[in-house]
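In: here is a sequence with its predicted model. Questions after.
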Amino acid sequence: MQNGSFASSNTVTRLTVDVRVLETDEDRLDHLKPRVPHALPDGRIPPEATNPFLLVQAPIVDVPGSGSLPGDRFIAIVDGDEISESATEYVDMKDDYVELHIPKKRVDELADGFHALSYRVYPEGFGRQVLSGATLIDLDRTPALGRLLT
């Protein structure tokens, strides 16, 4: 705790600041961002890219001391919510990414517009969880020629 006094005219004001460090059980690695191979260059996701699921490629963790190992569990996150159906175990140390599948049903529950897509890695056994950086995706189910008149 730090205290300070400030004098102004004949009045003394005391300011007390309580400094705390918040710690979490995970590391955030912003350089690791998921990729959606069927997304358009502007981030839009074509409706056909979600059937039967939206394919997400999650880069393996490549930080010394926190590298991905077989048995680690990867899970997709959309707008801060984990998509439990997407959980996948990392098995092959030859791959640079893990494929996550977000079921069409879960994608259909999302509103049109922009969403933050990330993923979390739960290490097998011990170690800190890792949260990736976010990729912005755009769901746009509007027909190519605009909304249909009814």
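Out: Right, received. Where do you want to start?
In: only C-alpha atoms from now on, for both contacts and neighbour counts.
Out: OK.
In: which strand runs longest in this protein?
Out: Ordering each strand of the chain by length in residues (DSSP state E) puts strand 113-122 first.
In: give the buried residues for that one.
Out: For strand 113-122, a neighbour-count test (16 or more other Cα atoms under 10 Å) marks 115, 117-122 as buried.
In: mind putting those in a markdown table, distance to P103 included?
Out: Shown next, in a markdown table, are those (distance: Cα to Cα, whole Å):
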| residue | distance to P103 |
| --- | --- |
| H115 | 16 |
| L117 | 14 |
| S118 | 16 |
| Y119 | 15 |
| R120 | 17 |
| V121 | 19 |
| Y122 | 21 |
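In: please identify which of these is nearest to R28.
Out: Nearest to R28 among these, counting by Cα to Cα, is R120 at 9.1 Å.
In: give the closest residue to the closest one in space, chain neighbours not counted.
Out: Leaving aside its sequence neighbours, R120 sits nearest to L131 (Cα to Cα, 6 or more residues apart in numbering; 4.5 Å).
In: what of F6?
Out: T13 (5.5 Å).
In: list the buried ones in the helix or strand hosting that neighbour?
Out: According to DSSP states H and E, T13 maps onto strand 11-17. By neighbour count on 16+ other Cα under 10 Å, the buried set for strand 11-17 is empty.
In: one more to weigh against that first structure:
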Amino acid sequence: MSRSALFLDRDGVINADHGYVFRIADFEPLPGVFAALRLAAARGYALIVITNQSGIGRGYFSQADYDMLEAHMRRLFADEGIAFTGIYHCPHRPDAGCDCRKPRPGMFLRAACEHGIDLGRSVMVGDKPSDAEAARAAGVGTIALVTPDRGLREIVAALPVQD
């Protein structure tokens, strides 16, 4: 049985975007993110993070640095009653030609395959046009970009309950 997902970009949607965020001390959840994700989960959405992390490919930080921050993020959100179904990242530079870097749809397609996600009934929340382009290319049914006037909390509040 397929289910709906709430796909989320990380930097700028879940946490403040301070450039290349890879240190635990620099990871700052945005206001309202915990409540928004608890609501999305209660409404039946699998929570899946889809994030470009080209700082790895550029040599700004290591895969181990990224892994430590991801583990910290999982613990921090678990302490708030939130479990991510999956967290996918592209470590490649923009010129690598991979299929996973947004605006390409690879991370969405992989997540859908691995977790039985119905992309057409799913939602992507991002903060950049490349997030929307990747979601559109993957066939995600609803796409929203956060703005200064409309954050994750407002977007999730408008989502329907899933079966």
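Out: Here it is on my side, so go on. Since the model is a prediction, treat every value here as computed from it, not as a measurement.
In: mind checking the TM-score on these two?
Out: TM-score for the superposed chains, counting by TM-score structural alignment, normalised by the length of the first structure: 0.24, backed by 67 aligned residues with a Cα RMSD of 5.6 Å.
In: before we move on, the earlier item: ok, the residue nearest to F6 of the first structure - contacts?
Out: Counting by Cα atoms under 8 Å, 6 or more residues apart in numbering, T13 of the first structure makes contact with 5-7.
In: inside strands: which ones of the residues you listed?
Out: Reading strands off these with DSSP E, I get 5-7.
In: just put the residues you listed in CSV and tack on neighbour count and distance to K105 of the first structure.
Out: CSV is the format used below for these (neighbours: other Cα atoms under 10 Å; distance: Cα to Cα, whole Å):
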residue, neighbour count, distance to K105 of the first structure
S5, 10, 59
F6, 9, 60
A7, 9, 63
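In: longest strand anywhere in the second structure?
Out: Criterion DSSP E: the longest strand present in the second structure is strand 46-52.
In: name the helices or strands packed onto that strand?
Out: When contacts are defined as 3 or more Cα pairs under 8 Å, 6 or more residues apart in numbering; DSSP states H and E, strand 46-52 of the second structure packs onto strand 5-8, helix 33-42, strand 86-90, helix 106-115.
In: nearest spatial neighbour of A41 of the second structure, skipping sequence neighbours?
Out: Spatial nearest neighbour of A41 of the second structure, excluding adjacent residues (Cα to Cα, 6+ apart): L47 at 7.0 Å.
In: and for E82 of the first structure?
Out: Nearest one to E82 of the first structure, counting by Cα to Cα, 6+ apart, is A76 at 5.9 Å.
In: ok, the one you found - how many residues close by?
Out: Close neighbours of A76 of the first structure, defined as other Cα atoms under 10 Å, add up to 27.
In: and it, helix, strand or coil?
Out: Put simply, A76 of the first structure is strand when judged by DSSP: H, G, I helix; E, B strand; the rest coil.
In: that one and V12 of the first structure, how far apart?
Out: 54 Å (Cα to Cα, to the nearest Å).
In: next one: L117 of the first structure
Out: Taken as Cα to Cα, the span from L117 of the first structure to V12 of the first structure is 50 Å.
In: A strand includes V107 of the first structure, no?
Out: No - the assignment for V107 of the first structure, made by three-state DSSP, is helix rather than a strand.
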